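Novice: what's the 3D shape of this:
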Amino acid sequence: YDASEGPPLVASDFDFVCDARSPGEYAEDHVIGALSTPVLSDEERAQVGTIYKQQSPFEARRLGAALVSQNVARILMEHFQGTGSGARVLVYCWRGGDRSLSLAHTLSRVGFDVHLMRGGWKAYRARVREELGRLGRFDLRLVRGVTGCQKTVLLQKLRDLGAQVVDLEGAADHKGSILGVNVDAPQPSQKLFESRLADEVARFDDSRPVFIEGESSLVGQRTVPSALLHSMRKAGSVLVEAPMDVRVDFIRQDYKYFEGRAVDELKERLQRLRQLRGGATVDR
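Specialist: Here you go, the predicted model:
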């Protein structure tokens, strides 16, 4: 499989997509829907690299082979128990080298229909970046409105009805406002945010409109791709409104953790708002 050609990879094209890189590399960015199946952990990868530099390539390969063998056995037990021989499996690592080859060879010998991603994650990342530059091609419909108007809920309903929707807040794991942080997890990296967007639009029909929430250039700490942002600024829009009491009720429900376990986070966020809007405004 060549990730540098055609549309961005969609994991559903295969029964399994296996990322053979270390957990740290996977966390930074990965094919959306891929399993983390590291043939070397972060610590093992560092250990092998140190031996390669300080002792010899031979000693590094010997240790690496032993560790990879153990980890491939674990991967088979954890992810492929009960899987039939007809399963289509795509394997990749950083650049299509030894790590993906070692896992792919074993899976192939077992009898699975195994494919290697030529060029690995680097080729996939190049394809994602190419796709980001083309995001301006869509006929966008902007959904605008102040916080609490349930714009995200509306977009979800549209998607359920078959509309094409780009969920910037979902991809960024952030609700967009100064209070929009996910208190349970950090935002994805910029690269993973971009991969999520590329994956989201991979099956879109260019002739149909695409609905998207009106956002600034930042969603939390993640930057909206410039081609998409430029298209958003030219797009027609729909303004969503709601009475104040409805907005208040929705916000309290949507951010209910701020009234309980995350009250300290709320106080810290309000201090930031005080700096932006002034103490008198926040105190009201």
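
Novice: rest of the way, CA atoms for contacts and neighbours
Specialist: Fine.

Novice: where along the stretch 151-284 of the chain do the helices fall?
Specialist: 151-160, 168-172, 190-201, 226-234, 244-254, 263-277, 279-283 (DSSP state H, counting those that start in this stretch).

Novice: for these, give me CSV that also has mean neighbour count and distance to R99.
Specialist: Shown next, in CSV, are the helices of the stretch 151-284 of the chain (neighbours: other C-alpha atoms under 10 Å; distance: least, C-alpha to C-alpha, whole Å):
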stretch, mean neighbour count, distance to R99
helix 151-160, 15, 38
helix 168-172, 21, 29
helix 190-201, 22, 21
helix 226-234, 16, 34
helix 244-254, 13, 43
helix 263-277, 14, 41
helix 279-283, 10, 54
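
Novice: among those, which is nearest R129?
Specialist: Taking C-alpha to C-alpha, helix 190-201 is the member of these nearest to R129, at 8.0 Å.

Novice: verify the stated contact: P23 with D42.
Specialist: Yes: if you go by C-alpha atoms under 8 Å, P23 and D42 touch, sitting 6.4 Å apart.

Novice: compare with the first, here's sequence two:
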Amino acid sequence: MPKKIPIEEFLPLTDSLPLVDVRSPKEFEEGHIPGAVNIPLFSNDERAKVGIRYKQGGNENAVLLGLEIVGLKLADFAKQARKLARKKEILVHCWRGGMRSASMAWLFETAGLKARTLEGGYKAYRRFIRQEFSKPAKMIVLGGYTGSGKTDVLKELEKLGEQFLDLEGIGNHKGSAFGQLGQDKQPSNEQFENNLADHWRKFDFEKTIWVEDESRMLGRCGIPDPLFQKMRNSTLLKIIVPKPKREKRLVKEYGEFETAELLQSLEKIEQRLGGLATKEARIALESGDIKKVAEITLYYYDKAYHHGNESRNPKSIFEIEVEKDEPTKTAVELREYLSREI
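Specialist: Model prediction:
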């Protein structure tokens, strides 16, 4: 008989065993446990029909309809599970750990597999990961004005053995009005939290976790409040890179995009940039002067970033002058600074 296990035991098993999510495709698309494979017991339309039958005729009638729907699919479900299973073991979950996962787990065991289900289902998983973001952690936030190359510095730190929570990489967004350019489609906010939690749970919380200074929203993805508050209350190492170096980096990063794409991004900050500055930036864009656009937009972003740091405790902010845009060298200097000064 399939065994139900709590989320604390279930989640680590997903690192080594295949996980089947038996919810409908729509539920899966909105958010799922990273690495899960969707073998839906019901299609979206079928699930809706069973729900209506339940409301109109009660549980028994809904179950009978469900059996009629899935009857012809059972052999295919079992074949898919056998292909996925590792050493004849498989994990299964649904929304609340109820009939859908129990039925599929029973089928998989009948087909010769060892199946385990998640107690409380996906709902329990979501509750658990929200709590995990409140876990105590030693965090260092890397800050700096736009164009400072913070992400590249953090990736170099990761190569040196540091732990890096790549919020922008997980959210497919660089944070600014231009942040979606060149990125894959963003996940839903729910899936962003799930993917974030998957990285978070694998860290060694006895060691430092590095993260880039961000506003709460990365495009349409919001950083969970417990994590965001942790970031705001942590030590901030702010690298000060000369503005000409930052302008040069922005030209390199965004100069490859079409003018229409850049104009569309520029329109997002038109109100905050001001009519005159926006007009000048448009003219510069249309003439191919990306450096001028960088100069104009940096005035706004520098001002906004400075304002954002005003709510931090000044004693938690440490500024490090960086003469050149050399991420590898800067990463080494930051590690040395951290061990020496903090």
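
Novice: neighbour count for P23 and D42 of structure 1, which is higher?
Specialist: P23 (17 against 14; other C-alpha atoms under 10 Å).

Novice: if I pick the counterpart of that one in structure 2, what's in contact with it?
Specialist: Aligned by TM-score structural alignment, P23 of structure 1 pairs with P25 of structure 2. P25 of structure 2 makes contacts with 38, 40, 43-44, as judged by C-alpha atoms under 8 Å, 6 or more residues apart in numbering.

Novice: restricted to helices, list the residues you listed.
Specialist: N44 (DSSP state H).

Novice: could you count how many residues lie near E5 of structure 1?
Specialist: 11.

Novice: for it, give me its contacts.
Specialist: Applying C-alpha under 8 Å, 6+ apart, one finds that E5 of structure 1 lies in contact with R127.

Novice: name the SS class of it, please.
Specialist: Using DSSP: H, G, I helix; E, B strand; the rest coil, the structure places E5 of structure 1 in coil.

Novice: what's the answer for S108 of structure 1, then?
Specialist: S108 of structure 1 ends up helix, using three-state DSSP.

Novice: my guess is it meets L101, correct?
Specialist: No: the criterion here is C-alpha under 8 Å, and S108 of structure 1 misses it with L101 at 10.1 Å.

Novice: tell me which of the two has more neighbours.
Specialist: L101 (17 against 14).

Novice: separation between the more buried one and D19 of structure 1?
Specialist: 11 Å (C-alpha to C-alpha, to the nearest Å).

Novice: surely G308 of structure 2 is within a helix?
Specialist: Yes: counting by three-state DSSP, G308 of structure 2 is part of a helix.

Novice: what segments of structure 1 are strands?
Specialist: Listed in chain order, the strands of structure 1 (DSSP state E) span 16-19, 35-36, 88-92, 113-116, 140-144, 164-166, 210-213, 218-219, 222-223, 236-239.

Novice: could you dump those strands into CSV with distance to R74 of structure 1 added?
Specialist: Shown next, in CSV, are these (distance: least, C-alpha to C-alpha, whole Å):
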stretch, distance to R74 of structure 1
strand 16-19, 13
strand 35-36, 12
strand 88-92, 16
strand 113-116, 18
strand 140-144, 46
strand 164-166, 37
strand 210-213, 42
strand 218-219, 38
strand 222-223, 35
strand 236-239, 51
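
Novice: among the ones you listed, which is nearest L266 of structure 1?
Specialist: That would be strand 218-219 among the strands of structure 1, by C-alpha to C-alpha, at 18.2 Å.

Novice: select, out of the helices of the stretch 151-284 of structure 1, the one closest to D2 of structure 1.
Specialist: Of the helices of the stretch 151-284 of structure 1, nearest to D2 of structure 1 by C-alpha to C-alpha is helix 190-201, at 16.2 Å.
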